[in-house]
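Enquirer: coords please:
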Amino acid sequence: MEDRLLQFARKSTGCTPRLGEEGGDAMNTERKHTQPKAQRPSQLRLSDDEVTLPPRLAHIQNLPWLDCYDQQLRTENKSENTRKTYLNGLRALVETPLPGEDILSASGLESMTVRTLANRLEPHSGRIDRWTHSMSELSPSTYNARLAAARHIIKWLGHRWPDHLVRARTGRKLPRTLSRRELTSVIEAANTSENAIASVVVTVLLDTGMRVSEICNLNLADLEMEGLHAKVLGGKGDKDRIVLFTQRTKECIDAYLPIRTSRLREDDQAFLLNSAGRRLQP
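Expert: Alright, predicted model coming up:
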C-alpha cells in the first residue's frame, strides 16, 4: 500500500514525500545528485570558454583595442600625459606571456581586438600576477601608477580586479621646494637668458604656481592686468581656476608684450609665442 501511495505522490507533485526513514533517504539522495557544487572565486573562468563582454563594448568588440581604449581615456578627459602613461604601461601587461605561449609581436599587439584583449586579460588566468611580479624592482610610486592603469582597463573590459593585488605602500615625504638662494639664481638666469621669453615664463610660473602645460595653454584674453589675476581654463582634471600674480609679474608681462607683437604671424590668441610665431609647447 505504501508503495502505491509513494508512486501516486510522485506523479501528482513531482517530488518524493517523506513517508519514513527510507523515503527521506531517497529524497536526500536525489538532492545530492541535482544540487550543483559551489565554486570558489579562484575557480571561476578557468575553462576555455570566451569571457562575456559588457553590452557597452559589444559594438566595438572586433575593433583594435588601442584606438578604442585611447578614445575611452579621451572621453574621461584624461590628460595627454596620463594617456601616454596608461598606454605605455599597459603594453607590458598585454605582452606578458603565460607558460607555453608565444611572444606577442608588435603587429599582434596593434591589431588585437577588444574581444581578444578581454580574453587575454582574464584576471584568473595568472597573466596579471606574472606582470606584477616582473615589476618588483620598480619604485612604489611607479608600481602604483602602472597598477592604476591596469585596474582601469580591467574595469573597462568588464572584469573584476583580483583582491589580492593591492597598491604598494609609499612613505609620506615633504615636497621639495627651492630655497631663497635657489629662487634668486633661477630668476637671475632667466633675466640674463638669450631667450626673449625666459624671464616672463619663469616669473609667471613662480608667482602663480601654474603648471607648464597651463601657462602654454594660456591665452592673452585670460590675463586680467588690472585685477592682477589670470583664468586657468581646463587645468589638471579639466578644472578651471583663478590664479593671482603680483605687480612685479605685471611689469614683466608688460615688457614681454612688444616681443609677442613682433612674433605674431596670425590672429593667434596664445599668450606665449615661440620664435616662429606659434603657441609655445610644453
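Enquirer: going forward, measure contacts and count neighbours with C-alpha atoms only.
Expert: OK.
Enquirer: what about T246, distance to G227?
Expert: In this view, T246 and G227 are 10 Å apart by C-alpha to C-alpha, to the nearest Å.
Enquirer: so who does L273 touch?
Expert: Applying C-alpha atoms under 8 Å, 6 or more residues apart in numbering, one finds that L273 lies in contact with R260, R263, L264, R279, L280.
Enquirer: just send those back as CSV, with neighbour count too.
Expert: Converted to CSV, these look like this (neighbours: other C-alpha atoms under 10 Å):
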residue, neighbour count
R260, 19
R263, 16
L264, 19
R279, 19
L280, 18
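Enquirer: please give me the structure for this one as well, since I'd like to look at both together:
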Amino acid sequence: MPRASAGVVDDYERHLTLERGLSEHTVRAYLGDVVLLLAYLHGVPTTDGEEPSGVTTTLEDLDVAVLRSWLAAQHTSGAGRTTLARRAAAARTFTAWARRRGVLEKDPGARLVAPKPHRKLPGVLRLEQAEAALSASETGAGEQDPIALRDHALLELLYATGVRVSELCGLDLDDVDFERRVIRVLGKGNKERTVPFGQPAERAVRAWLTGGRRVLAVRREGAGGALFLGARGGRVDQRTVRRVVHDAVGSVPGATEMGPHGLRHSAATHLLEGGADLRSVQELLGHATLATTQLYTHVTVERLKAIHDRTHPRAR
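Expert: The predicted model follows:
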C-alpha cells in the first residue's frame, strides 16, 4: 500500500480510538475492511482471495464506481450478505471521515447502497432451562471451591443483567452497589449505564467475594480491583467466561448451545415475556437504537406461535 494511504489509515485509527472511543475489537474490524478496500483500489493482492482492481490508482481516485466494483468482487469471491453489508458500512464511515478531513473532495460512500444483512433470530433458553443451568451452578458453588463460586456468580450476574461479556469482564469492585443492588457498566463507545440485579445474583456475588475472590487474589501480587478473577489471580478474560457459560448451558438436556451472548439474548427475551417494555429493555442492554431491541420481540412471537401450534385444538 502506498505510504500516503498507510498514513491515512493510521490517522483513521487514531480517530476511531481517541475521538470516537470505539473498542479495540470494533476498531480492528473497521480497519480490516478499510485496508481491504484500499488494497483493491491500489491493485494490491490480498490474502483473502479477493482479486485487486488491476489498476494502480491513488486515494483521490476513490469514487462510488470503485466502491461498487469492490463490493461486486467481494460477492464474486463468496462474501455473504451480512459481510457485504458490514464492509459497505465500514466504507461509508471511512469516506465520510476522509471527506471531513479533506482527504477526499467528495464523499462517494454517501451514494453507496448495499444489501441489508439477514437478521437471524437468536437462539435462547427457555425459562426452565435457564433456571436449571443456574441451579446446577449453585449446587457446584455449594462446595465452596473458589472457581465454582466465581463461575456461579458470573453466571447469575450475566443472566440477571444481560450485560455483554466484555462489560462483565471489565467490572471492578467499586462498580457493584449492593445497597441499591445495581452495577455500573461501561458499554460501547464508553457509554456508562446502571443495570439492576436481583437477590439470587446478590447472594452469588457476595459468596464469591467472601469465599472465593480472596483465595484467587493472593495468587498474584497486586491483583487490582477487578470484580472477577481468573485462576491465576488476574482479571478474568472473555475466553474463560465463554467456557463457563458453554459448560453450564451444555449440562441442561435439550438446551441450545450458546455462550455469553446467548445468555444475554435469553435475559432480554425473558424480560419481554415477563411484561417489560421495549424502552426499558433497550436501556438495560445498552442498545443504541430501539431497532436492535425489537429483534427480541420476534423471538417471543415465534415462541408464542410454537406454543399455539402445539397446544391449540384449532392450530392445524
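Enquirer: let me see the TM-score of these two.
Expert: Scored against TM-score structural alignment, normalised by the length of the first structure, the superposed chains reach a TM-score of 0.64; 208 aligned residues with a C-alpha RMSD of 2.9 Å.
Enquirer: returning to what we had before: neighbour-wise, which of T246 and G227 of the first structure wins?
Expert: T246 (15 against 10; other C-alpha atoms under 10 Å).
Enquirer: what's near enough to touch the counterpart of the more buried one in the second structure?
Expert: Using TM-score structural alignment as the criterion, the counterpart of T246 of the first structure in the second structure is G198. G198 of the second structure makes contact with A160, R181, according to C-alpha under 8 Å, 6+ apart.
Enquirer: L125 of the second structure versus G198 of the second structure, what's the distance?
Expert: Separation of G198 of the second structure from L125 of the second structure (C-alpha to C-alpha) stands at 19 Å.
Enquirer: ok, D10 of the second structure next?
Expert: Taking C-alpha to C-alpha, one finds D10 of the second structure at 43 Å from L125 of the second structure.
Enquirer: same check on R264 of the second structure?
Expert: From R264 of the second structure to L125 of the second structure the distance is 10 Å (C-alpha to C-alpha).
Enquirer: show me where the first structure has its helices.
Expert: Secondary structure of the first structure (DSSP state H): helices at 2-13, 21-34, 65-75, 80-95, 106-111, 114-120, 127-133, 140-156, 180-191, 198-208, 212-216, 247-263.
Enquirer: okay, the angle between the last one and helix 198-208?
Expert: Counting by axes from the mean of the first three to the mean of the last three C-alpha atoms, to 10 degrees, helix 247-263 of the first structure points 140 degrees away from the direction of helix 198-208.
Enquirer: so where do the strands sit in the stretch 101-250 of the second structure?
Expert: Ranges of strands in the stretch 101-250 of the second structure, per DSSP state E, counting those that start in this stretch, are 176-177, 182-186, 192-196.
Enquirer: so which of these comes closest to A90 of the second structure?
Expert: Counting by C-alpha to C-alpha, A90 of the second structure lies closest to strand 182-186 out of the strands of the stretch 101-250 of the second structure; the figure is 23.8 Å.
Enquirer: what's the closest non-adjacent residue to A204 of the second structure?
Expert: Residue nearest to A204 of the second structure in three dimensions, not counting chain neighbours: A153, with 4.6 Å by C-alpha to C-alpha, 6 or more residues apart in numbering.
Enquirer: and that neighbour, how far is that from A207 of the second structure?
Expert: Distance, A153 of the second structure to A207 of the second structure, by C-alpha to C-alpha: 8 Å.
Enquirer: who's more crowded, these two?
Expert: With other C-alpha under 10 Å as the criterion, A153 of the second structure and A207 differ in neighbour count, and A153 comes out ahead with 26 against 20.
Enquirer: list the contacts of the aligned partner of that one in the first structure.
Expert: Matched by TM-score structural alignment, A153 of the second structure corresponds to V200 in the first structure. Contacts for V200 of the first structure (C-alpha under 8 Å, 6+ apart) come out as T249, C252, I253, Y256.
Enquirer: export these as JSON lines, with columns for neighbour count.
Expert: Conversion of the contacts of V200 of the first structure to JSON lines gives the following (neighbours: other C-alpha under 10 Å):
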{"residue": "T249", "neighbour count": "23"}
{"residue": "C252", "neighbour count": "16"}
{"residue": "I253", "neighbour count": "20"}
{"residue": "Y256", "neighbour count": "19"}
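Enquirer: out of those residues, who's nearest N195 of the first structure?
Expert: Taking those together and measuring to N195 of the first structure by C-alpha to C-alpha, the closest member is Y256, at 11.5 Å.
Enquirer: about what we covered before: in the second structure, which of the contacts of V200 of the first structure remain in contact?
Expert: Using both residues aligned by TM-score structural alignment, their matches' C-alpha atoms under 8 Å, the second structure keeps these contacts from these: T249, C252, I253, Y256.
Enquirer: max pairwise distance over the residues you listed: which two?
Expert: Across these (C-alpha to C-alpha), the longest gap, 10.6 Å, separates T249 and Y256.
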